[in-house]
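A.B. asks: Okay, here's the prediction I keep looking at, along with the sequence it came from:
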Amino acid sequence: MTGSIAVVAGITPDPDEPALHVEYCGEWHALRAGGSMSIGREADLVIDDNPFLHRHLLDVRQVEGLWVMSNVGTRLAVTVTDGAGRLQSWLGPGARLPLVFGLTTVVFTAGPTTYELSVHMAEPAFAEAAPRPVHGITTVGDVTLTPSQKLVILALAESMLLRDGVGMGEIPTGARAAARLGWSITRFNRKLDNVCDKFDRLGVRGLRGGMRSYATNRRIRLVEYAIAARIVTRADLPLLDMSPEDTA
């Protein structure tokens, strides 16, 4: 750490300050020009004492006037999107990405726990266009989700969404998610297969594979993508308690 980090709890950063801010768990961490910050289990920004989390997972620093985020871990991938979820990158170990938006959302999972933090830039290189209103069935690119498919995602992401402002949540097993919906595990897995196939065709990485831990990995990856891309939000959670007839 360069000594350029200031922590400000409970306030919004000054938009006139030419700096980058990282928000996690309601705290704002400010980086000034030329500064740097490590993020992880034992880092400048301590995320959690989760043993599945790297001591240093991410590094944020200014290089030749451009803010850059690097994945300095060896195992975990990180989902990075613009604030509106219109653009997404999957930042694997050893990869780095310039931070050019006013708001960037970062989501990653270590073991059963998912974390979210946001990066705010006072002077972004690119301005984001105003989002267009969306009505009706959820559409992402050329993929349309049925109500029951959206329920699958919500059941898996519920704990993460309920912890809004805290930034962490455990991904349930398929059996727990099926029970939350009142479905059989067979029906849940069939719907999950359909959802993962749809997003895989869209180009979302990590939803297909032959690893022994594939069943767990795809649930984690689906939640990461859905939250980062704003496919599901906390406002959607009441759908989980609607009658089956209302969500068929």
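C.D. replies: Received it, and whenever you're ready, just let me know what you need. Numbering: from 1, shown residues only.

A.B. asks: use CA for all of it now, contacts and neighbours both
C.D. replies: Fine.

A.B. asks: Confirm that Val106 lies within a strand, as I assumed.
C.D. replies: Yes. When DSSP: H, G, I helix; E, B strand; the rest coil is applied, Val106 is found to be in a strand.

A.B. asks: try it against this one:
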Amino acid sequence: MSTITLDFLGELYRRGPGEQLTVGREADVVVDDENPFLHRVFLMVAERQGLWWLSNVGSQLTATVSDGKGGLQAWLAPGGALPLVFAHTVVWFTAGSTTYEFDVFLDDSSYEPVEAVPASDGTVTIGRVQLTPDQKLLIVALCENVLRRGDRGAGHVPQSGAAAQRLGWTITKFNRKLDNVCEKLSDLGVRGLRGGPTKLASSRKARLVEYAMAARIVTVEDLDLLP
């Protein structure tokens, strides 16, 4: 049975068979004790029947889970659980306007993710969906603070007006492009991006940022695309 290590901001938390580890505002791994939007205990890593599992024990927040190379992404809703089978797993989640990230490492794993192939031109192809240069630029603008976070482990998702101003766009153009990107990715099967009477725009943007970072749609090098 493999042991597991969680890495948050360089702090390492190691657990062995039969043990567990919690993540939240008042947990084994204290992500941010000043963010009231973060659950006291949000996520739990525990060993069951020979596998390590990541469980969402919160009631409101969701998490995006990716293998270390960005070839696999999953959305972990409240009450859900996923087996941790890769040598390196990255977990993203947003509480309020802040997006957080931590890494999980298995000492011994027999699974290897499929490596993603980067695009070679101004477009990005994800499955059957192709993003235009403007659509990718929008995603970079939304992810800018997270990409620039350095070793802080957290970044803020900007308001739509601020992101539109950053790009030199009108808010109407920004919202239209955002709708198009979310619709394309939703058609691909990415959850949490469709609007509705109970869907806040801020939640949709946060989910888009989590997915874009987890899927490696944008990287630090893409910051050069911004004006």
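C.D. replies: Yes, it's here. Predicted model only: the values in this text are computed from it and were never measured.

A.B. asks: Residue in the second structure paired with Ala178 of the first structure?
C.D. replies: Following TM-score structural alignment, the counterpart assigned to Ala178 of the first structure within the second structure is Ala164.

A.B. asks: Over to Arg163 of the first structure?
C.D. replies: Arg163 of the first structure maps onto Arg149 in the second structure, by TM-score structural alignment.

A.B. asks: For the nearest residue to that match once chain neighbours are set aside, give its distance to Thr98 of the second structure.
C.D. replies: Distance criterion C-alpha to C-alpha, 6 or more residues apart in numbering; nearest residue to Arg149 of the second structure, sequence neighbours excluded, is Gly155 at 5.7 Å. As defined by C-alpha to C-alpha, to the nearest Å, Gly155 of the second structure lies at a distance of 5 Å from Thr98 of the second structure.

A.B. asks: count of neighbours near the match of Ala178 of the first structure?
C.D. replies: 20 (other C-alpha atoms under 10 Å).

A.B. asks: is it true that it lies in a helix?
C.D. replies: Yes. Assigned with three-state DSSP, Ala164 of the second structure falls within a helix.

A.B. asks: Who are the contact partners of it?
C.D. replies: Listed by C-alpha atoms under 8 Å, 6 or more residues apart in numbering, the contact set of Ala164 of the second structure reads 170-171, 174.

A.B. asks: Just the buried ones among those residues, please.
C.D. replies: Phe174 (16 or more other C-alpha atoms under 10 Å).

A.B. asks: Mind listing residues that contact stretch 6-17 of the second structure?
C.D. replies: 1-5, 21, 29, 31, 47, 50, 101-105, 151-153.

A.B. asks: Name the nearest residue to the residue mapped onto Asn180 of the second structure from the first structure, ignoring sequence neighbours.
C.D. replies: Under the alignment (TM-score structural alignment), Asn180 of the second structure pairs with Asn194 in the first structure. Using C-alpha to C-alpha, 6+ apart and skipping residues adjacent in sequence, the residue nearest Asn194 of the first structure is Gln149, 7.8 Å away.

A.B. asks: Locate that neighbour within the secondary structure: which element?
C.D. replies: Counting by DSSP states H and E, the element that carries Gln149 of the first structure is helix 147-162.

A.B. asks: Mean distance between that helix and the second structure after superposition?
C.D. replies: Mean deviation of helix 147-162 of the first structure relative to the second structure after superposition (mean C-alpha distance after the TM-score superposition for the first structure): 0.7 Å.

A.B. asks: for that helix, packing partners?
C.D. replies: strand 168-170, helix 174-181, helix 185-202, helix 214-228 (3 or more C-alpha pairs under 8 Å, 6 or more residues apart in numbering; DSSP states H and E).

A.B. asks: ok, the spatially most central residue of the first structure - contacts?
C.D. replies: Geometric centre of the first structure, nearest residue: Val107, 2.8 Å, by C-alpha atoms, centre = their mean. Residues in contact with Val107 of the first structure (C-alpha under 8 Å, 6+ apart) are 78-80, 114-117, 224, 227-228.

A.B. asks: Among these, name the ones in helices.
C.D. replies: 224, 227-228 (DSSP state H).

A.B. asks: Assign the aligned residue in the first structure for Phe105 of the second structure to helix, strand or coil.
C.D. replies: The pairwise alignment with the first structure assigns Phe105 of the second structure to His120, based on TM-score structural alignment. Counting by three-state DSSP, the backbone at His120 of the first structure sits in strand.
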